[in-house]
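1. Coordinates for the following, if possible.
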Amino acid sequence: MAVDQPAAKNPCRYFIVIDDIWDTQTWDVIKCAFVDSHPESRLIITTRIVDVATKAGGIYHMQPLSDDYSKILFYTRTSGSEGPAEVTTKILKKCGGVPLAITTIASLLVGKHSEDWSKVYDAIGFGHADNGDVHNTRKILSFSYYDLSSNLKTCLLYLSVFPEDCLIDKISLIWRWVAEGFIPYREGMESFELGEIYFNTLVNKSMIRWIDPEDNDGRGGCRVHDMVLDLIRTISNEVNFVTVHDMEHHDTRPGGKSTNKVHRLAVHGKSGEHNYSIAMEHVRSFNVVECSANSIPLLLSFKVLHVLVIEDCVFSEGSCLEHLGKLLQLRYLGLVKTAVKIPEGIGHDLKFLEILDVRGGLISELPPSVGELMNLRCLWADNGTVMKGEIGKLTCLEELQLYSVEKCPNFFTEVRKLTKLRVLNIYFAEMEESAGKSLMESLCNLHNIHSLTVSTVLADDDSVVVNHSLEDMAPCTKLYRLVLPSIVIPRVPSWINQLSVPLLSRLLLHVDAVEVRDVQTIGRLPSLLELALWSKEENNISYTFGSNEFHKLRGLWTKKIEIAVGEGALPMLESLLYSASAERKDAASLVPWRRNSCPLLNYVSCYLDCTNSSYREVKEAKQALRQALLYNAVYPDIRKENYDEEAGKFIDNLEWILRGLDRPEDVGRSAAHQEERTRRMIRSLERRLRDAAEPRVGRYGQQEIRGLVAKFKSWLHDHAGTDQDEARKSDATDSEDDEDYYYDDATDQAEYRRSACSSQ
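-> Sure, this is the predicted structure:
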């Protein structure tokens, strides 16, 4: 019988919860005083600081409450009283699934009539209710704010210029900070890199919420929770940092500080005439969103403007921003999703301009003078906007995004002069092989590249094959993105390895010849999250992924490479696109992985190559592939290559007819009628084959159709199609029913299908 040891000899066991640890030093003290001396005990801490949580280990990231649980918590706090459903939905949306926000706002509604809920919602904010919960919420959030350095406080307050619930683009936000002068000079570090550190710090301290890009080419951004936005707008209003003109008054809420000396002005959704009583000569930053031209003051009224952002606004057709060239101190110009014409002389007037953002594709062209903006550090344009000037003088550029680069004069040779480029995203509609070679030579001169994308805006098949490799490129060790889907290079560059590009997280290459050692080298990249590796058809290889490589890979897209996944390989894989041949119909060949190998896999797409396959082989392979994918709990997405869908339907109908003709006596028609109709079908088939009008299925589709015609003929007493006189008599009739040559009418079709079913 077991006997318990004396209590004094048992180690002390505690279960303690500590809320809101604010720095790593505090955690070190707690760990030294408690954790190290009581190893059998358990300690749970809560913190808003990611660095603290990382050091403590075992992080649990709290997810926002679902809509259902938000309602349960909300109605529990309001003691079950309900207001208008529409108002409740708006309130919960404002809370964003944050329990503290839900209980705080719900506390304001306790004891109030349902008709007053709308008033409470309109007045939600730290300055509108003398309530203990509101005070506590503001106090908690204030701790986070006052824990920031002075530079971070400034960067956070600037977020009050954005509308509520706005998705804030990370890249443009950091460059706005730079243009405003919020990023100090630090030796050995570029201003954007320091701004990125600031951004990540705000994310780590839970002051802003990181939002992943919706697509692979997205840039990502952040959102500010309504209560954090309310806090920073309150503080910003008190110190006269930003004035938001989206209500009746100049300030963001009644009772705020009123002043005519405004430094940063934001206008959100005003549709009326401009009637601000604000002295524009002191405004350094003007941000306007979803407004009409009437609500924008004359640009001549600005004297010291550094940042001008006009986003999603409506101007009259072909209108020009008059007097834009008078803003001599302008550093940042954003004309996003706004159809205006940029003045021709902008490049001669705005000598200090550093950022030009015309994304949205509503500005048809950038005038040639843009090529004279020699202090420009960023130029972003979307599809629909053409650069008319040369880019060779823009030697300060750090980021460049352009479409239709083939229309930009001498672009493929001039881009080699932009040696400071960190980010280069260029797209073209067409490019000759010689131009592609010039581009590759230019790219090899850009040694500071962090992110490179070269792609066509057309289909993937329109790739440009170049004979110039990227061996001489030698990018910096900070390269994190290399996307070249539309340029076929001879082979994978040797500098793509864990020592030269340790931060590479996204790689997309179209290579003439892929070798096994190339994939092995890529598999050792420590940061790789997404890989797309396409090989040309005649250079296929087979590769089996092992458990000692690609440890972080989430997305894998291969083409013309036969792959297999070994036991324990690709543990983090979520998305897979691969190629398979319809000739190989066994499940092991069509599905190269098993569920226990890739436990997180939730999306699979297969390129089914039908080149050397008959219609029946394609059909069987699709069925086997679909069953195998469903067996592995993945919904199948099958994309056929080298396959003509119309030809497939044609042969499918022919097979129905053949099955019916096996027992023609079941149809109930005379033998002469059957024979005559079969003759017509054969003549029509032969005519299409003779004129090369009939589409093929794969490489041997035409041969299969000829085989079907021969099978028809073998069932006839007299070989049809050889009697030229009879063929000429019925040509007119054949042409009338050319599209439905294998059925006389709907009744015949039904009869043949019934006959086919009975014959099986």
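2. going forward, measure contacts between C-alpha atoms and count neighbours the same way
-> Will do.
3. Quick check: longest strand in the chain by residues?
-> Among the elements of the chain assigned as strand by DSSP state E, the one spanning the most residues is strand 481-489.
4. which other residues reach that one?
-> Contacts with strand 481-489, where a contact means Cα atoms under 8 Å, 6 or more residues apart in numbering, come from 436, 450-456, 460, 462-470, 504-512.
5. Swap in 7 Å and give it another go.
-> Counting contacts by Cα atoms under 7 Å, 6 or more residues apart in numbering, the residues outside strand 481-489 that touch it are 450-456, 460, 462-469, 504-512.
6. Check those for burial and list the buried ones.
-> Taking 16 or more other Cα atoms under 10 Å as the criterion, what is buried in the contacts of strand 481-489 is 450-456, 462-466, 468-469, 504-512.
7. Among these, which lie within strands?
-> Checked against DSSP E, the buried ones among the contacts of strand 481-489 include these in strands: 451-456, 464-465, 506-511.
8. now, among those residues, which is nearest to Asp4?
-> Checking those against Asp4 by Cα to Cα gives Arg506 as the nearest, at 58.1 Å.
9. The structure of the following sequence is requested for comparison with the preceding one:
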Amino acid sequence: MEAAVATKLVGFSFQFIAGKLQKMLEEEAALLAGVKDDVRDIVAELRSIASFLATMSTRRNLDDQLQNWVQEVREVAYDAEDSIDEFLCRLRSTPYDECGVRCFFKHFLHYDECGVKAFFKHSLSCIKSLKARHGIASDLKKVKVQVEDIRKRHDRYSHSNEAFTSSSSDAATRSDMVFSDPRIISHFVEEAQLVGINESRDKIMGWVMDENRLELTVIALVGFGGLGKTTLAKTVYDDPVIVGGHFPCRAWITVSQNYNIRELLKKIIRQISVNEQQMDDELQLVQAVRGLLHGKRYLLVFDDVWRTEAWESLQIALPPDGEGSRVIVTTRNEEVANTSCSRNHQFIFKVSPLSSQLSWELFRRRVFEAPDYSCPPELENISADILQKCNGMPLAILTIGGLLASRPDKKLEEWKDFHGHLCLEMQTNDKLSKINQILILSYNDLPYHLKPCFLFLGIFPEDYEIRRKRLMRQWIAEGIVSGIDGFPAEKVAERCFNQLVSRSLVQPSQFDDSGTVKSCRVHDMMLDVILLISKKENFMMLMKEHPVIPQQHLKIRRLSWQKESSGLVPNTDLSHLRSFNAFVEEVPPKLFRKKRWLRVVDLEGCWYPKNFSKLFLLKYLSLRNMINLYELPESIGDLQNLEFLDIRGTCISELPNTIIKLQKLVYLLGSPQSLFVFPKGIRKLKRLVAFGMAYVENVQLLQEIGELIDLQKLGISLDISPLSFGILGKISALLSKLNGSLRSLKICHSVGYENLKKAFDEVAMPPLLLRKLLIDCKLCELPPWFASLNLVVKITLLNTRLQPEDIIVLRNLPALVNLKLGFQSFFTWDLAFHGVGFPRLKILAIEGYNVSFKEGAVRSLEIVKIDFPLESVDGIEHLHGLRVVHICTGNEDIIEKVKNIAANHPNRPKCFATKF
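-> Reported below is the predicted structural model:
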């Protein structure tokens, strides 16, 4: 299995490099004079090798020679990519003069005294260009030789053993599937160990036994591997009521990754019919199954379905009779769940990890003796540490607990040693290796392009909340994800992230206002699998408490510095580093010196190392939350390929003039707490998509921002000096110019002159595509075009001093999900919500007002946050969809009132009360 994983990953590397070279041929054809044929030859060889590796990746047992060859190929693939990137960097930084040497003589023969200086400058440039291109051609020749050597080295031994390897590997695979499938454990869990399953089982049983629902109903149980989906389905399938005859026809079919539709249909027939039917044609088998099930109430379980194609092939064999039949599907893939339950998504049941309390109960029942299953006091703390690693996964708890239970002496020191070496135990202990085998199945099922995306998650520490955008942007900067056929890289990255979520490989932790996953976590056990594969494939290196000693023949290309470590051993080669992420306070500056292949540097929350020189390929630089950072060096302008710069949460108040040299910059992000003054010339940054929060102190800067026609996210704070009157007059022109691109807008003004309302009223072509809007300045009244913001999902108003009737405008916005009404947002002390309106509003935050909700108001509201109410909060009991209520006040009577309402509310919403 490990060899197959290695082969797939290396195959992806070669596909990726071939694609990069092909793109270079298309985009840089004019600059590749003399080496185009070499590049084409390399592309052809790389694609051929990638195709071979794709074939080999389906085999689970590769001989030692082939495994060694795959490891060697992996390193050559990385080296080839480094050479290509350096080639591109040098090529683009040294423009090729097409007239070459002829230009040299032409200018030598045609110059006058005034042009002597220009002549020598041009001549020197020509010589440097020729020298650089000679070096480029030499490097490409070396890459070509390397790739050709790879093919020859394999050809020397592969052909003679290929037939034997194929047959023996296939036989081993079939044998492993029959005798070593670790999922079989789910079918034989003892009743005493079915902890925390009752509530879930009762809900599924209610769906299965609903006699008022006569149509065929599909129920999908979805979640990542090891959560107990199969166990849950088995408890329903074996329930005495069902076994007793409620469903005359029952069948349990395990589908798995390598399914055969004909064999699956035969299994159904064998379980529901006493007569063996000899047929092998798929159409005949489908007709036979439909005939046997027609007119009968049946219960079928399709366990472990990985692909929608498998479900669709099985679905056609199910007659949609009105007999109350049920089908249960277990899957790790949300797409399979959505497809199988396409008629009614209410029957999708997401299986979640066990709570800490239920995890402890399951662990006790697995490890300690009946009848009380008591844990010795001295083992309680170490048991909690072991359970934390299991993180609510029943399979891990049962497997690890079973191993501990099998040891006769339950000694504290022995358990501590086991916990300290748990990762190693999971790799080497046959009993525990079942956990990894279950999880690696999900990894193996990933297509080529998702494997490096998934392995990149190993960059982040255990139990770390990973922001979606942060992850996606690093994928893009590293080149792991790129645009496809005109489809932008950001959209491709978003699709890749959603596929990881859909396949239950990451756990969503936060959602944005539109329901999109905003951040995620990786289960501890899955993270161990990622790190295991990453280490074997040299995908990344992790530094924790101890110094890292890399293998001598491996080059470090991705480095994640976690916790306080004594660092790398002396003289460690970091010259090939392409990605660095730090999760510690301080990082040695030497890590960044002369690392010419670095694409990603993420120092969020660290102390600032001031040296970023010669990072010519750097695309992503995050200095977020560096509280000691007061300025950027002038040398920031040397990062010519920089696309993403994050200075949110810093103390930077002014950006250097050289910032305008970063003409590939796409994101320049600050925050309201870290406003920055921007120099003249921002109009040159034509690729900017996100800009702000910027401090606008003159009309010229506002006009330049208006020239950034691709700007989607803009945040500006307006000057309070007399010049601001002129600035405010240009606001309407700015919004009109950006009306077709803007999706997010923040405008702040600490004084809030009333003529901002006039500027808003005079917008000729308002930005009606806005999805997020924040206004922190005096308006007194909403402009008419606000009523046409049909796509806006989030609005924040502060110090706007609106009239009470303006609430009607907000109430009628059809897409509004999140509304925050801050201090002095309305020119009143009371806010009342009544009647129809706010059709999609789910989150409402209010600061500094008396609040009341009338019966029938804000029906979709789920989360209410009320800070510093003046005297009263009324009508919370009328919010029928309420799930969470936050209250912050110094009035104890209000706190007690809200708590009582929440306790007696039919939804039993969570209540968080804070007294200030």
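10. ranges for the strands of the stretch 451-600 of structure 1?
-> Listed from the start of the chain, the stretch 451-600 of structure 1 has strands (DSSP state E, counting those that start in this stretch) covering 451-456, 464-465, 481-489, 506-511, 530-535, 542-545, 555-559, 562-565, 575-581.
11. How far off centre is the fifth one?
-> Think strand 530-535 of structure 1. Counting by Cα atoms, centre = their mean, to the nearest Å, strand 530-535 of structure 1 is centred 17 Å from the centre of its parent chain.
12. what's the angle between that strand and strand 506-511?
-> 0 degrees (axes from the mean of the first three to the mean of the last three Cα atoms, to 10 degrees).
13. Just want the angle from strand 530-535 of structure 1 to strand 481-489.
-> Angle between the axes of strand 530-535 of structure 1 and strand 481-489 is 0 degrees (criterion: the same axes, to 10 degrees).
14. The closest residue to Ile296 of structure 1 other than its chain neighbours: what secondary structure?
-> In space, not counting the residues next to it along the chain, Ile296 of structure 1 is nearest to His274; the distance is 6.0 Å by Cα to Cα, 6 or more residues apart in numbering. Applying DSSP: H, G, I helix; E, B strand; the rest coil to His274 of structure 1 yields a three-state assignment of coil.
15. For Glu311 of structure 1, see how far away His274 of structure 1 is.
-> In this structure, His274 of structure 1 and Glu311 of structure 1 are separated by 17 Å, where distance is defined by Cα to Cα, to the nearest Å.
16. Of those two, which one has the most company?
-> Between His274 of structure 1 and Glu311, Glu311 has the larger neighbour count (other Cα atoms under 10 Å), namely 21 against 14.
17. give the contact list for Leu573 of structure 1.
-> Leu573 of structure 1 sits in contact with 553-555, 598, 600-601, where contact means Cα under 7 Å, 6+ apart.
18. Pipe the residues you listed into CSV and attach distance to Leu148 of structure 1 and neighbour count per row.
-> As requested, those are arranged in CSV below (distance: Cα to Cα, whole Å; neighbours: other Cα atoms under 10 Å):
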residue, distance to Leu148 of structure 1, neighbour count
Leu553, 35, 23
Arg554, 34, 19
Gly555, 37, 20
Cys598, 42, 20
Leu600, 38, 15
Leu601, 40, 22
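19. what about structure 2, which of the residues you listed hold up?
-> Contacts conserved in structure 2 for the contacts of Leu573 of structure 1, counting by both residues aligned by TM-score structural alignment, their matches' Cα atoms under 7 Å: 553-554, 600-601.
20. Which stretch of structure 2 is stretch 658-675 of structure 1 matched to in the alignment?
-> Residues of structure 2 matching stretch 658-675 of structure 1 are absent, with TM-score structural alignment as the criterion.
21. repeat for stretch 89-104 of structure 1
-> Under TM-score structural alignment, the match for stretch 89-104 of structure 1 in structure 2 covers residues 384-399.
22. Isn't the residue nearest to Ile296 of structure 1 up against Ala293?
-> No. Taking Cα atoms under 7 Å as the contact criterion, His274 of structure 1 and Ala293 are not neighbours in contact, 9.0 Å apart.
23. show me what contacts the counterpart of Arg223 of structure 1 in structure 2?
-> Here Arg223 of structure 1 is matched to Arg521 in structure 2, going by TM-score structural alignment. With contacts taken as Cα under 7 Å, 6+ apart, Arg521 of structure 2 has the following neighbours: 463-466, 506-509.
24. do that again at 10 Å, thanks
-> If you count contacts by Cα atoms under 10 Å, 6 or more residues apart in numbering, Arg521 of structure 2 has them with 457, 460-467, 505-510, 527.
25. okay, now Leu141 of structure 1: neighbour count?
-> The number of residues packed near Leu141 of structure 1 is 16, by other Cα under 10 Å.
26. and the strand or helix carrying Ser684 of structure 1, how far from the chain's centre?
-> Here Ser684 of structure 1 sits within helix 671-690, counting by DSSP states H and E. Averaged C-alpha coordinates place helix 671-690 of structure 1 at 53 Å from its chain's average position (Cα atoms, centre = their mean).
27. just checking, what packs against that helix?
-> Contacts of helix 671-690 of structure 1 with other secondary structure elements, assessed using 3 or more Cα pairs under 10 Å, 6 or more residues apart in numbering; DSSP states H and E, are made with helix 645-661, helix 701-714, helix 724-736.
28. I'd like the ones you listed as CSV, with distance to Gly125 of structure 1 and mean neighbour count appended.
-> Output for these, formatted as CSV (distance: least, Cα to Cα, whole Å; neighbours: other Cα atoms under 10 Å):
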stretch, distance to Gly125 of structure 1, mean neighbour count
helix 645-661, 60, 17
helix 701-714, 71, 16
helix 724-736, 75, 12
